[in-house]
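Trainee: please work out how this folds:
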Amino acid sequence: MDNRKASSQGLENPPLSRLFIIGPKSLTEEDFRKHFEEYGTIEELWMVKDKGTGDYKGITYIKFSKTSEAAQALEMMNGASLANSSRRIKVMIASSREQGSKRDLNEEEKAQRLFIMCAKSVNEDDLHDYFRQFGELEYVSIIRDKGSGESKGIAYVKFFKFSSAAKAYEECDRKYKPVFAEPRRTEPSFRKAEPRDFPRGNFSNDYSGNTGTVRNLVSSSLAASSSGISEGYTKLTVIASPELNQDQLWKLFDIVPGMDYCQIRYEGGSSRPSRAVGEVVYTSSQWAAHAKEKLHGFEYPPGYRLIVKPDFEGRPDVPESSRKDLLSIAETLAQATSIIEAARLNPASLLNLGNGGHQPNCSVELPDPKPLVHIDEETVARCFVICSPYPLPNPVLRDLFCRFGGLIEVYMLANRNCGYAKYNNQKSAMQAMQTLHGAEVNGVRLKVIKAEEQRKRQRMDAD
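Mentor: Reported below is the predicted structural model:
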């Protein structure tokens, strides 16, 4: 039976056991099996090929027999180089069948958070003491009645790592009935928006995670009537964070009806751009003025405000055929963007994926690499690692921190530029801090300090 058809007959069982891999087109099935079979039983390996030419498109799906196997493969192989290729692979959890290609920005949380059943007499400390055997916990939260404060007999347990959550899912007492929790939805409810209600000055986190939500809230009302503003221009210049991409720019300004086309460019150097500059054109000056009024000052992404200025040169003379080409390019960029966003990559961090297995470009002299110790060895010392402005790939981090001996593992926290390095002795951890603190690696500045012995347990309301 065709592997693709076999997988499409139902959802992944067990959950989150299928990986999505982006890599060089020169890789073969043998290359993937050689490196990934080390982590468990591969039930399916599907290399996506062009229907017309039959050429491999650089995208592969690997289905494991256990969630924990997929988790180990993801954490160890993400950013690795296969078959002496100069390009590194990107590994992520594949979208579920019913989800399709749609991804939430906080979807990675699903791989780290369990929803469990528990006795109403159990408290957070009891659950923390039990589940910490499977890995480091970020928090434990029992759902309580808002009125009485009594436990409802259900709770969330969130780990720092996918592999820890997978181990807990498979090995914890069955009385907890664990399932991987869906990503939290923080979008508030609204009455139907009117143009005068469109918020100004602050694009809050509730909106910034999903531009589609904003579109649904306001596009129907904006299509019905405009603000009546008309100032004689149809083109806008948008100055924004360098993290803004073409697809996001399109979705933001397409909220206002009448957008003809948009294009984005980056200034300040290709390796580390200082800002994004967008050009957005509307079919009428009325809608262009309305977009300027409503989107100027929005915070997107969080921490960066959009600057929207009118361009009085008017609408450029763009032939209809060129406009269609631009739309086609925009669609292609949107598809590429969805992959980059799903991978949680900063555009600048893509440069580090091409390291090719060579020694990292470090501002300080490094000792020779030493082998990692076994993952089950006791953690005696931990370093807290901060990467600025973006996280380094896992293989680069391992290459750096293994050079002092006794390294158990090093990892970044999900969706953050900080993480931990664990050692089986104090001397190695001290040497790592003394050598790497303040160093610059592949353009990334490191801060390496002693981690707190006991992380403060967080109490979170997970309504």
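
Trainee: going forward, measure contacts between C-alpha atoms and count neighbours the same way
Mentor: Fine.

Trainee: correct me if wrong: Trp250 contacts Ile264.
Mentor: No. Counting by C-alpha atoms under 8 Å, Trp250 stays clear of Ile264, with 9.4 Å between them.

Trainee: go through the helix or strand in which Tyr411 is found and flag the buried ones.
Mentor: Assigned by DSSP states H and E, Tyr411 belongs to strand 407-412. Across strand 407-412, burial judged by 16 or more other C-alpha atoms under 10 Å covers 407-412.

Trainee: tell me the one among the residues you listed nearest to Ala71.
Mentor: Tyr411 (13.3 Å; C-alpha to C-alpha).

Trainee: make sure that closest one is actually in contact with Gly419.
Mentor: Yes. Look at Tyr411 against Gly419 with C-alpha under 8 Å: they come within range, at 5.5 Å.

Trainee: longest helix anywhere in this protein?
Mentor: Looking across the chain with DSSP state H, the single longest helix is helix 320-342.

Trainee: which is the next helix or strand following that helix?
Mentor: strand 381-388.

Trainee: and the helix or strand where Gln431 lies, what does it pack onto?
Mentor: Using DSSP H and E, Gln431 sits in helix 426-436. When contacts are defined as 3 or more C-alpha pairs under 8 Å, 6 or more residues apart in numbering; DSSP states H and E, helix 426-436 sits against strand 381-388, strand 444-450.

Trainee: and this one, so I can compare the two:
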Amino acid sequence: MSTWNQMLRNDERKEDKPPHSRIFVVCGKQSKEEDLRPPFEQFGTIEDIYLPKDRATGEPKGVAYIKYNKTSSAALAIQELHLKTLRSDSKPIKVMVAVNRNDANSSSEDRYTRLFIKVHKEATESEIKQHFFNFGYVESVHLQKDKFTEANKGFAYVHYKTFYDAAKAYEECDRKYRPMFATPKEELKRSRNSLEMDSFHSSNSPCRENHIERYHSRDDTRRDILNGVTLTKPFDFNRVNVKCYPPVPQRYIEQLFNVVPGMKNCQYTLDTYNGVCKVNITYETEKQAAFASERLNNFEFPSGEVLTVWPDKNPLNKAAAELSSIVNNFKNAIDAGSPNLVQLADAIAQASTLIKVVTCTPEISEELEYDVNYCSVPLPPPQPLANNNSRVVQRCFIVCKPQPPPSSVLRDVFCRFGDLIHVSTFPNKIFGFAKYASIKSAQEAIKCLNGAVVCGIRLKVMEADEKPTKSDDDHRINDDEQSDNRDNDIDRKRIRLIDRSE
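Mentor: Coordinates of the predicted model:
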């Protein structure tokens, strides 16, 4: 078997190179390779022909895959042989582009007739059309421009009438255009809909930058945001904390939160151990911070990363910011040549007041000690685990979507209600159990954590239906053994939970 055939049989095969150079032929069960090669070979060099067989019977399925070395060869074969007969005694064959599984849900012809190209900043639509008319009939050229400045963005779309013309342009146009086949419009719309959130308009593209750039570029988006900030009720904070799981680079966080006007500072830290990034963002006004906290919480990037955003009411952070402002103002006065003792005394008095407020408020210090910034709900302080040999009085059934957070995080969250014996999830599953030595602790965990977001992952926590059994008490078995001795009602509970969420 050739290397290409091995790739075909692999479910995880990569995209064809060049793109759309593999065709799918419905030819009948009697067709053989020697019947197909002569008529198809006249359109270009064939790399391989594969006729799949039924695994059970070994009989041909009546279809074939033909791989060309050029996209234009595949396009010409489709154009000339689709619904034609190879022999006088045979039925017409069907010839089409062989789609990968990722593209199976799309039937759009745009996928094969529209090119995405790079252009220089001074390029015009007429200049582009003149060049690309050399390869076939161009239906339209759309040069992307900034909505505010009308400046050329540096890329354009060229729409041909036929797949063959687009393929020729893809292969033969000036290499400075760096052509590629464009994603169909309806796929972009479907992706855009999945990213909508209240008062924000977004659209999907292969990169996170494109989503965020659309936020900045749309005039109606800016108007909605400004109106939203104006109508937002201010609170006593101008900073927000952000947690993202899995982590994303700092520039994407900055670009997203800069959608809300007034961002002054962005402090980014990466927690590689727990696989999250933590960000503290400062805005000019309390309204701006409140708007960002409300509207960007639970925002999901197109690649799956989820943001958890909550107000930063830490008085230490606020005091540090205000102290920095006081020092900067005094330095500016010195640089301007107008310092005096009154200004110095005033700066010292303000700094002393801030320090006293922070250091003389024990309840605030206690609150900060138990602030868990990776959880969307307030949690009580950590409590010691129950004895390893304690009897399991009640179990909590946990569902984590899209995947469980780290085990250390689960243990830290569920231990805060006391009497926790053990918490774990099943390998390669999204669910697990938390075992408690008291009903009160289990019920408090359910009440507090059901619906909470931990490390960007939403939890569903509910009481397990069955009564504890002897196997429940043997919590010392590892997770692999638990997966082999699974409870009879796990599937039933999973189905019920999924039904409730839909």
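
Trainee: tm score of chain vs chain?
Mentor: With the length set by TM-score structural alignment, normalised by the length of structure 1, the two chains reach a TM-score of 0.39; 190 aligned residues with a C-alpha RMSD of 2.0 Å.

Trainee: quick one: the strand holding Tyr411 of structure 1 to strand 381-388, angle?
Mentor: Strand 407-412 of structure 1 and strand 381-388 are oriented at 30 degrees to each other (axes from the mean of the first three to the mean of the last three C-alpha atoms, to 10 degrees).

Trainee: packing partners for strand 407-412 of structure 1?
Mentor: helix 394-401, strand 418-423.

Trainee: quick check: buried residues in the shortest one?
Mentor: By neighbour count, and taking 16+ other C-alpha under 10 Å as the criterion, the buried residues in strand 418-423 of structure 1 are 418-423.

Trainee: what packs against that strand?
Mentor: Judged by 3+ C-alpha pairs under 8 Å, 6+ apart, strand 418-423 of structure 1 is in contact with strand 381-388, strand 407-412.

Trainee: so which of the ones you listed gets nearest Leu436 of structure 1?
Mentor: Here strand 381-388 is closest among these (C-alpha to C-alpha), at 9.5 Å.

Trainee: ok, residues contacting that closest one?
Mentor: Residues outside strand 381-388 of structure 1 that contact it (C-alpha atoms under 8 Å, 6 or more residues apart in numbering): 417-426, 429, 433, 444-451.

Trainee: and what of stretch 328-346 of structure 2?
Mentor: Ala347.

Trainee: what do you get if the cut-off is 6 Å, keeping everything else the same?
Mentor: For stretch 328-346 of structure 2, contacts defined as C-alpha atoms under 6 Å, 6 or more residues apart in numbering pick out no residues.

Trainee: end-to-end on it?
Mentor: 14 Å (C-alpha to C-alpha, to the nearest Å).

Trainee: A helix includes Asp260 of structure 1, no?
Mentor: No. The assignment for Asp260 of structure 1 is strand, going by DSSP: H, G, I helix; E, B strand; the rest coil, so no helix is present there.

Trainee: from Thr211 of structure 1, how far out is the nearest residue to it once chain neighbours are set aside?
Mentor: Take Asp260 of structure 1 and drop its neighbours on the chain: the residue closest to it by C-alpha to C-alpha, 6 or more residues apart in numbering is Tyr282, 4.9 Å away. To Thr211 of structure 1, Tyr282 of structure 1 is 19 Å away according to C-alpha to C-alpha.

Trainee: more crowded one of the two?
Mentor: More neighbours sit around Tyr282 than around the other of Tyr282 of structure 1 and Thr211, counting by other C-alpha atoms under 10 Å; the figures are 25 against 20.

Trainee: that one contacts Tyr261, doesn't it?
Mentor: No. Counting by C-alpha atoms under 6 Å, Tyr282 of structure 1 stays clear of Tyr261, with 7.2 Å between them.

Trainee: list the buried ones in the longest helix of structure 1?
Mentor: Buried residues in helix 320-342 of structure 1, counted by 16+ other C-alpha under 10 Å: 327, 330, 334, 337, 339, 342.

Trainee: who's in contact with the fifth one?
Mentor: Just to be clear, that refers to Ile339 of structure 1. Ile339 of structure 1 makes contact with no residue, according to C-alpha under 6 Å, 6+ apart.

Trainee: and the residue nearest to Arg445 of structure 1 when sequence neighbours are not counted, how many residues sit next to it?
Mentor: Spatial nearest neighbour of Arg445 of structure 1, chain neighbours left out: Ser388 (5.2 Å); criterion: C-alpha to C-alpha, 6+ apart. Using other C-alpha under 10 Å, Ser388 of structure 1 has 14 other residues around it.

Trainee: returning to that earlier point: now do the strand holding Tyr411 of structure 1 against helix 394-401, angle only.
Mentor: Using the same axes, to 10 degrees: strand 407-412 of structure 1 against helix 394-401 is 130 degrees.

Trainee: just want the angle from strand 407-412 of structure 1 to strand 418-423.
Mentor: For strand 407-412 of structure 1 against strand 418-423, the angle by the same axes, to 10 degrees is 180 degrees.
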